[in-house]
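Novice: would you be able to build a 3D model of this:
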Amino acid sequence: MYDAPWHVPSALFDPGWVDRMRDSTAVSEFSPEAAIITAVFFGVFVVLVATAFLVKSRGAGEVRLTPLTWITDTAKIREIFLNALRRRSKIRLTFSREDATGVFTDAALSEVYSDSLTLELSATVQANRGWIGKRVECDFRLRLDPAAEQWNFYTFVAGITDARVVPGQFAQVTISLPSRLEMEQKRAFLRVEPGRADVRELDIWPETHVRDEPHRPDDPETWGHPDLTLTETTAPDIALDNVSGGGLRLSLRGDALRTGLTLLTPGRRVYLFLRLADRQAAGESILFRLACQVMNAYAADAPDGSRAFGLRFVGFGEPAADNPARLGWKALQGGGVPAVDDWAYAKHLDMYRARGK
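Specialist: Coordinates of the predicted model:
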């Protein structure tokens, strides 16, 4: 009936193919049209079943895959908040970014219930009933062992269920107990871009210089003149591009770049003095003594010929308890320098509030 196999597909569109297929079936005669339809039907069925199993298995896998940094057990979450309450941990609170209000504040944890938390804010905060139903992003740090320097950092998102103000005392906000806490070393990742007015001074010395006699790491007065310095007069050649609790990025050009190519070789360690504008007190500064490792020297692709250098903090100096004129050097806590992290976060909130206005 058919001279060649390639005639079979076109035969399916022949007006009489249905009758021929029925007749062939009735006399138990092989029908190419019926064979093709049967094969297509079962082929589509197999593909649909396989796809369904694949989608189901992927969905089940996604449900089971919980990041190791998430805490989802309600009892454990409540235990952490009770510990934070005992340690008087401060909670930093901002509205979620989909809200354009730009409101932010620090809060003190005052009560922990089975399904909610009560936070106390300064009475100067204009809390109101309009906050109810909004979501807030919060983070706090907790030192589980008071004798250790190790901090744990947590972030979570929760909804506001109540807000009220006690006249002359405080604002009180109730939020739902979060369904999960995320352990996040926020200080190492929250980078902000400081304005030129924020950076009062930045000096850099090679580690070999600071550690060679007669210089001493615990006495900055012995360090002498820095190899690189950023002041009002050197601002065109040196710029602090961004900073976080974990490190910073510098851009250099001109004479500063010629010095920096040797000083800031990747892998090399340097000491850094940084003086930033105090965000809480106009005209005041906050001082930082930092030990750094140069991580990156970026390619010179800027139009002005400048090059960027990435530095990671590996330690920080604070006045020694027994002699404030000397420095005591400490390792990083939770991936960053707490005081630099606090400054960066305050700057971040300033910019967040400005965008919301």
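Novice: drop to CA atoms for contacts and neighbour counts, all remaining ones
Specialist: OK.
Novice: roughly how far out does the helix or strand hosting residue 205 sit from the chain middle?
Specialist: Secondary structure assignment for residue 205, by DSSP states H and E: strand 199-206. What separates the centre of strand 199-206 from the centre of its chain is 26 Å, taken as Cα atoms, centre = their mean, to the nearest Å.
Novice: kindly report the same for stretch 172-189.
Specialist: The answer for stretch 172-189 is 12 Å, by Cα atoms, centre = their mean.
Novice: can you check stretch 299-316 too?
Specialist: 21 Å.
Novice: all helices for the stretch 1-150 of the chain, in order.
Specialist: 7-11, 17-26, 32-64, 74-86 (DSSP state H, counting those that start in this stretch).
Novice: deepest-packed of the ones you listed, please.
Specialist: Using mean count of other Cα atoms under 10 Å, the stretch among the helices of the stretch 1-150 of the chain with the largest mean neighbour count is helix 74-86, at a mean of 16.
Novice: other SSEs contacting that helix?
Specialist: strand 104-112 (3 or more Cα pairs under 8 Å, 6 or more residues apart in numbering; DSSP states H and E).
Novice: picking up where we left off before, who are the packing partners of the strand holding residue 205?
Specialist: strand 228-230, strand 269-277.
Novice: let me know the angle separating it from strand 269-277.
Specialist: 170 degrees (axes from the mean of the first three to the mean of the last three Cα atoms, to 10 degrees).
Novice: Proceed likewise with the subsequent sequence, for comparison:
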Amino acid sequence: MARDEHEKFEIQFHSKSEKRRSTSCLLTNITPEALTIECNGLTNLQSSWVGKDVDCYFQVKKSSTGNTFFMFTTPIAGIRGYTDGTSVLTLKTPNKLEQRQKRASLRISPPSQYIMGLAVWSAPDNISAKGTLDIRQWGRPVLTYLPEKNYQITLDNISAGGIKVRIPRTEVRNCNLDFSIGDKLFLLLDMWDPDTGQRVRYWLLCRVQNPFIDFVTHDAELGMQFLYLAQPDAKNAAELRWNEEPIGSGLDSIGNWVMRRHLELYREKGI
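Specialist: Predicted coordinates:
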């Protein structure tokens, strides 16, 4: 069903050096022995991947019961790369599926009153998420959202592992972003936490995951994965100090915020 519905598959590589390394793929073929998936976001293919396990997450849409989420773990059986940038992985057909959703994938379209601000800057390809970074060198953000003031970008949904935003077509032409998979963006996100009655601010380095241009409206939909979190330096508020560890499977604070908002919607509206 997932193959026939062209559902996105996300594979997560096991790694000792990183908490998370994942990419989006499309399942193209199934046999009793192997699964074939195509990926556009993989680079530096390595023959050493063969035989190593990956976790794979996907969902099946059911109109009566909503989405059902599955995952499985299986080894890579083969790798092929093509000149157009497409990579094809052959995975051993798993013995079992688990009905389980990746925590970082639990997402919500938050009530508008909880989003207090959003700003996006383009980050250089060679950006280092180590040490400090002077905010004053970034210049003006290329896209901003300020409630009741500026709507160059809107937040569609958020999870512990990333966000999806929508950019109107007029802004798509003006922001000078290529919307290419793998591009790095700086993100400033201000959210309201009704549990504490306080604003929560996040400075994040993100990776563009799933760029999509709506063929009807020509608006852009942009999925971004959280890579690194930064905090204002205690001695200089104009500088950010990057956390040394990558975000990995998601930010606990955002994941908890999303879960609480899910519960609120369920209690208030029964959804």
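Novice: what does the superposition give as a TM-score?
Specialist: Comparison of the two superposed chains (TM-score structural alignment, normalised by the length of structure 2) gives a TM-score of 0.54, and 171 aligned residues with a Cα RMSD of 3.3 Å.
Novice: compared with structure 2, how much does the following helix or strand past the strand holding residue 205 of structure 1 deviate?
Specialist: Using DSSP H and E, the helix or strand that directly follows strand 199-206 of structure 1 along the chain is helix 207-211. The superposed helix 207-211 of structure 1 is, by mean Cα distance after the TM-score superposition for structure 1, a mean 5.5 Å from where its aligned residues fall in structure 2.
Novice: go through helix 207-211 of structure 1 and flag the buried ones.
Specialist: For helix 207-211 of structure 1, the neighbour count (16 or more other Cα atoms under 10 Å) marks 207, 209-210 as buried.
Novice: tell me which element the residue positioned nearest the centre of structure 2 falls in.
Specialist: Using Cα atoms, centre = their mean, the residue of structure 2 that lies closest to the mean C-alpha position is residue 225, 3.0 Å off. If you go by DSSP H and E, residue 225 of structure 2 is part of strand 220-232.
Novice: and the angle for that strand with strand 184-193?
Specialist: Using the same axes, to 10 degrees: strand 220-232 of structure 2 against strand 184-193 is 80 degrees.
Novice: can you show me the helices along the stretch 51-200 of structure 2?
Specialist: For the stretch 51-200 of structure 2, applying DSSP H, counting those that start in this stretch gives helices covering 169-174.
Novice: so residue 212 of structure 2 sits against residue 221, correct?
Specialist: Yes: counting by Cα atoms under 8 Å, residue 221 is a contact partner of residue 212 of structure 2 at 5.1 Å.
Novice: which strands or helices does the strand holding residue 225 of structure 2 pack on?
Specialist: Against strand 220-232 of structure 2 (3+ Cα pairs under 8 Å, 6+ apart) you get strand 162-167, strand 198-213, strand 239-242.
Novice: out of those strands, flag the one nearest residue 249 of structure 2.
Specialist: Closest approach to residue 249 of structure 2 among these is made by strand 162-167 (9.8 Å; Cα to Cα).
Novice: what residues in structure 1 pair up with the closest one?
Specialist: Aligned by TM-score structural alignment, strand 162-167 of structure 2 corresponds to residues 247-252 of structure 1.
Novice: next, the mean deviation of that stretch compared to structure 2.
Specialist: Relative to structure 2, stretch 247-252 of structure 1 is 0.7 Å off (mean Cα distance after the TM-score superposition for structure 1).
Novice: other residues contacting that stretch?
Specialist: 188, 237-243, 260, 292, 306-313, 336 (Cα atoms under 8 Å, 6 or more residues apart in numbering).
Novice: so what corresponds to residue 346 of structure 1 in structure 2?
Specialist: Aligned by TM-score structural alignment, residue 346 of structure 1 pairs with residue 260 of structure 2.
Novice: distance check, that match against residue 114 of structure 2.
Specialist: 12 Å (Cα to Cα, to the nearest Å).
Novice: so how many other residues sit close to the match of residue 346 of structure 1?
Specialist: 15 (other Cα atoms under 10 Å).
Novice: ditto for residue 132 of structure 2
Specialist: Residue 132 of structure 2, neighbours per other Cα under 10 Å, totals 17.
Novice: any idea how far residue 304 of structure 1 is from the aligned partner of residue 195 of structure 2 in structure 1?
Specialist: With TM-score structural alignment defining the correspondence, residue 195 of structure 2 maps onto residue 280 in structure 1. According to Cα to Cα, residue 280 of structure 1 stands 35 Å off from residue 304 of structure 1.
Novice: roughly how far is stretch 332-341 of structure 1 from the heart of the chain?
Specialist: 14 Å.
Novice: can you tell me how far residue 225 of structure 1 sits from residue 206 of structure 1?
Specialist: Looking at residue 225 of structure 1 against residue 206 of structure 1, where the rule is Cα to Cα, the gap reads 11 Å.
Novice: which of the buried residues of helix 207-211 of structure 1 sits closest to residue 285 of structure 1?
Specialist: Of the buried residues of helix 207-211 of structure 1, the one sitting nearest to residue 285 of structure 1 (Cα to Cα) turns out to be residue 210, at 24.0 Å.
Novice: neighbour count: residue 212 and residue 221 of structure 2, which is higher?
Specialist: A direct count of neighbours by other Cα under 10 Å for residue 212 of structure 2 and residue 221 places residue 221 higher, at 21 against 15.
Novice: so that one touches residue 215, yeah?
Specialist: No: contact criterion Cα under 8 Å: residue 221 of structure 2 and residue 215 do not qualify, at 11.1 Å.
Novice: hmm, who's touching stretch 115-134 of structure 2?
Specialist: Contacts for stretch 115-134 of structure 2 (Cα under 8 Å, 6+ apart): 138, 140-147, 153, 177, 183-192, 199, 205, 228, 233, 238-244.
Novice: how far does the biggest helix by length in structure 2 sit from its chain's centre?
Specialist: Longest helix in structure 2, counting residues (DSSP state H): helix 252-269. Centre-to-centre, helix 252-269 of structure 2 and its host chain are 19 Å apart (Cα atoms, centre = their mean).
Novice: now swap in stretch 175-193 of structure 2 and tell me
Specialist: Worked out by Cα atoms, centre = their mean, stretch 175-193 of structure 2 lies 11 Å from the chain centre.
Novice: for stretch 250-268 of structure 1, same thing?
Specialist: With Cα atoms, centre = their mean, you get 28 Å for stretch 250-268 of structure 1.
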